[in-house]
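J.: Attaching a predicted model along with its sequence, questions to come.
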Amino acid sequence: MAAGADRGCLFCAIARGEAAASTVYEGDRVVAFMDLQPVTPGHVLVVPRAHAAGLEDLPEALGAELWQVAHRIGRGLRRSGLRCEGVNLFLADGEAAFQEIPHVHLHVFPRYAGDPFRIDADWQVRDRGTLDATAGAVRAGLTELANT
């Protein structure tokens, strides 16, 4: 078994070629394939070959490579002939964020007027004091990360 692989993980099995997938891209450290439950036709998942359950487990350089591959796939979707008036890149980290398979994966999917994808949120403008306090909390988290 490859280093960092998880025998019970579907995405690891796909990365090893042990489970069926409609592959779009294969690199040494990243693989991309069609989502079995696409939001729109052309919905691709970009995953690291090495198992990483969430962002905490994913080395930053490998994360950057995921986004680089996703960027390329997004550009390819616009040239694919599929209906594509826009592109979303979506990463869910953790169950509360709707991550269903505990292996980091970046969704890349075409968007068009009237498609079925929705994000419902409270998009209210916040006051500067609240935003400044929240920014301070994020800076503190970054400082803690830098000290580990």
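T.: Structure's in. What do you need?
J.: drop to CA atoms for contacts and neighbour counts, all remaining ones
T.: OK.
J.: Tell me the buried residues in stretch 105-125?
T.: Neighbour-count burial for stretch 105-125, counted by 16 or more other CA atoms under 10 Å, picks out H105, L106, H107, V108, F109, P110, R111.
J.: isn't there a strand covering the fifth one?
T.: Yes - checked against DSSP: H, G, I helix; E, B strand; the rest coil, F109 lies within a strand.
J.: Distance check, it against A52.
T.: Computed with CA to CA, to the nearest Å, the distance linking F109 and A52 is 22 Å.
J.: for the chain, what spans make up the strands?
T.: For the chain, applying DSSP state E gives strands covering 23-26, 30-34, 44-48, 86-91, 106-111.
J.: So which of those is nearest L77?
T.: Among the strands of the chain, strand 106-111 comes nearest to L77, with 6.7 Å by CA to CA.
J.: That closest one packs against which elements?
T.: Judged by 3 or more CA pairs under 8 Å, 6 or more residues apart in numbering; DSSP states H and E, the packing partners of strand 106-111 are strand 44-48, helix 60-78, strand 86-91.
J.: Check it against this one:
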Amino acid sequence: MAEPTTGPTTGPTTGPTTGPTTGPTTGPTTGPAVETAAEPGAPLYCPANARTPEQVARMADLEARGVCLFCADAGSEVGGGDLVAETEHWRAVGNDFPYRGAAEHVLLVPRAHVTDVLDLGDVARAELWDVLRTVRGGSTGPYGLGMRNGPCEGTGGTIAHVHLHVLVPDGEQPLRMRFSSAR
């Protein structure tokens, strides 16, 4: 995986929005404008899909505070794992709860709070491939790329903020990706 990029580390406004918008949010921010397509009042987490009791506890705490883990600034107490790379529209962070069989597990997270990658603007969607290339660096080995779109209740995911999983196998066995967090 690539070394962290340099540049601004300020992020979007934090927390859930009050409803869908058709473009960037307005008002002062410390980073780029943030698009949102979240359903008002929809849960931020799906604890029934969690793999560990630690995930369930963390989700309960964040949900109670109305905090989306992926909307927080990178480096904050709720911003995800270690920052690997960032661009104007994306952050790449280590997964705090990596999948078994993965030597590396990085999450590509859009700064915009959306549940479907197609709800991102054209520039953000195009930039996804740039951040993936940065994360992969010069590596030519095998990796998996997985993404769930839509409400997490129906996808097997645990958070209502679209993100991609970049998984590098540990070499002991083929890395099998399932689109369900079923144990």
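T.: Right, received. Where do you want to start? Bear in mind that the values here come from a model prediction, so they are computed numbers and not experimental data.
J.: Report the TM-score for the pair.
T.: Put the two chains on top of each other and the TM-score (TM-score structural alignment, normalised by the length of structure 1) is 0.62; 114 aligned residues with a CA RMSD of 2.8 Å.
J.: re earlier: so which of the helices and strands packed on strand 106-111 of structure 1 is the most surrounded?
T.: Of all these, strand 44-48 carries the top mean neighbour count, a mean of 27, counting by mean count of other CA atoms under 10 Å.
J.: Can you tell me what sits against that strand?
T.: For strand 44-48 of structure 1, contacts defined as CA atoms under 8 Å, 6 or more residues apart in numbering pick out 11, 24, 29-35, 38, 62, 66, 69-70, 103-109.
J.: That strand: average distance to aligned residues in structure 2?
T.: By mean CA distance after the TM-score superposition for structure 1, the fitted strand 44-48 of structure 1 averages 0.7 Å away from its aligned residues in structure 2.
J.: Onto which residues of structure 2 does that strand map?
T.: Here strand 44-48 of structure 1 aligns to structure 2 at residues 106-110, judged by TM-score structural alignment.
J.: Count residues in the vicinity of E54 of structure 2, would you?
T.: E54 of structure 2 has 11 neighbours, counted by other CA atoms under 10 Å.
J.: quick one: it is in a helix?
T.: Yes - judged by three-state DSSP, E54 of structure 2 forms part of a helix.
J.: What's it aligned with over in structure 1?
T.: Counting by TM-score structural alignment, E54 of structure 2 has no partner.
J.: what's the burial count for A50 of structure 1?
T.: Neighbour count of A50 of structure 1, defined by other CA under 10 Å: 21.
J.: Contacts only, for the residue nearest the centre of structure 1.
T.: Closest residue to the average C-alpha location of structure 1: L106 at 1.6 Å, with CA atoms, centre = their mean. The contact partners of L106 of structure 1, taken as CA under 8 Å, 6+ apart, are L45, V46, V47, L66, W67, A70, L89, F90, L91, A92.
J.: Filter those by whether they're kept in structure 2.
T.: Shared with structure 2 under both residues aligned by TM-score structural alignment, their matches' CA atoms under 8 Å, the contacts from those are L45, V46, V47, L89, F90, L91, A92.
J.: From R72 of structure 1, how far off is the third one?
T.: To tie it back to what came earlier, the one meant is V47 of structure 1. Using CA to CA, one obtains 14 Å as the distance from V47 of structure 1 to R72 of structure 1.
J.: who touches both of those two?
T.: Residues touching both V47 of structure 1 and R72 by CA under 8 Å, 6+ apart: none at all.
J.: Quick check: chain neighbours aside, which residue is closest to whatever residue of structure 1 lines up with W129 of structure 2?
T.: Matched to structure 1 by TM-score structural alignment, W129 of structure 2 sits across from W67. Among residues not flanking W67 of structure 1 along the chain, L106 sits closest, at 7.8 Å (CA to CA, 6 or more residues apart in numbering).
J.: Structure 2: which residue goes with the one you found?
T.: Aligning on TM-score structural alignment places L106 of structure 1 opposite L164 in structure 2.
J.: Quick check: G154 of structure 2 vs M59 of structure 2, distance?
T.: Separation of G154 of structure 2 from M59 of structure 2 (CA to CA) stands at 17 Å.
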